[in-house]
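K.L.:
Fold the stuff below for me.
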Amino acid sequence: MTELELSVQVAAPPATIFKAMTDWERQGEWVFGTRVRVVAGDGESVGSEIDAVTFGVSDRMRITRWDPPHAVEVEHLGKVVRGTGVFAVKGSRFVWTERLDVPFFYPLVKPLFVLMLRRSLQRFARFAEEYR
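P.N.:
Sure, this is the predicted structure:
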């Protein structure tokens, strides 16, 4: 199991940050190479499922905690990506935490993965600050 936590300062109220981070269908606007859709439930409650396809790899997730405007926790259900993820709002910061059972090749892709997440968080800050 590996843990990764990244955050970014956002010039927006916590409720706006939360709404922006949980607008699943628009997540592709700030996460590189990703398309997301709600596949079960309403996407705004425990038990709902979303599928994020990043560079062709599906990452199906089930919402296990829904606590607006503070946090959403998901369980990764995929064959490649397994573990938990948390999207949290702490004041004016968006914090993305992943606790993953990683595949054997993770050490090879980790630098690119972390870079992609850092850039995505920078894009998220702009996305949330302009979110409507």
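K.L.:
alpha carbons only for contacts and neighbour counts from here, please
P.N.:
Will do.
K.L.:
OK, contacts around the residue positioned nearest the centre of the chain?
P.N.:
Nearest residue to the geometric centre of the chain (C-alpha atoms, centre = their mean): Phe87, 5.9 Å. Residues in contact with Phe87 (C-alpha atoms under 8 Å, 6 or more residues apart in numbering) are Met21, Ala71, Val72, Glu73, Phe94, Val95, Trp96, Thr97.
K.L.:
Please give the structure of this sequence too, so both can be compared:
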Amino acid sequence: MAVFRIERFTHLPAAEAWRRVTDWGRHGDTVPFTSVSVRSAPPTRCGTVFVARTGMGPLGVDDPMEVVRWVPPAAGRAGLCELEKLGSLVRGRASIDVRPTGAGSHVIWVEELRVRLLPRAADPLLASAGRRVFGRVLTTLLDD
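P.N.:
Sure, this is the predicted structure:
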């Protein structure tokens, strides 16, 4: 299983950083050839399902995810969102932790990823690519 961790510090208050990093549709705006559709009625909560589709035309991969833990930040308390990847090809978990700091907030994204057709020897390459792609996603989402 490929595991990667990304951290960003931002001047944004925790509530605003949380709002941005859990705006699932915006994730698709930052990853090339990817769109995200939310399959559940708003607002996001435990049980919300969304699908990231990466590809062109009929050639693509669906990455369905379900929110299994949803604790928004409040009154100086950190927020935590945990996702379960439900696809037949892409499996794993992700967590997004938003912690308030004196100067804004600290966002930590951890992903455990398994792609069914890839050998375990590809895990370091997959983790490296994940850090680059999702690092750019996080930077873009938190940018003003």
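K.L.:
For the two chains, what TM-score is obtained?
P.N.:
Once superposed, the chains reach a TM-score of 0.80 (TM-score structural alignment, normalised by the length of the first structure), with 130 aligned residues with a C-alpha RMSD of 2.4 Å.
K.L.:
Which position in the first structure pairs with Ile108 of the second structure?
P.N.:
Superposed on the first structure with TM-score structural alignment, Ile108 of the second structure falls opposite Val95.
K.L.:
Just to check, its match is in contact with Glu5?
P.N.:
Yes. Val95 of the first structure is within contact range of Glu5, at 7.0 Å (criterion: C-alpha atoms under 8 Å).
K.L.:
Look at the two and report which has more neighbours.
P.N.:
Set side by side, Val95 of the first structure and Glu5 show more neighbours around Val95, with 17 against 14, by other C-alpha atoms under 10 Å.
K.L.:
State whether Leu138 of the second structure is indeed within a helix.
P.N.:
Yes. Secondary structure assignment places Leu138 of the second structure in a helix (DSSP: H, G, I helix; E, B strand; the rest coil).
K.L.:
burial count for it?
P.N.:
21.
K.L.:
To which residue of the first structure is it aligned?
P.N.:
Structural alignment (TM-score structural alignment) places Leu138 of the second structure against Phe124 in the first structure.
K.L.:
Quick check: closest non-adjacent residue to that match.
P.N.:
Spatial nearest neighbour of Phe124 of the first structure, excluding adjacent residues (C-alpha to C-alpha, 6 or more residues apart in numbering): Trp30 at 5.3 Å.
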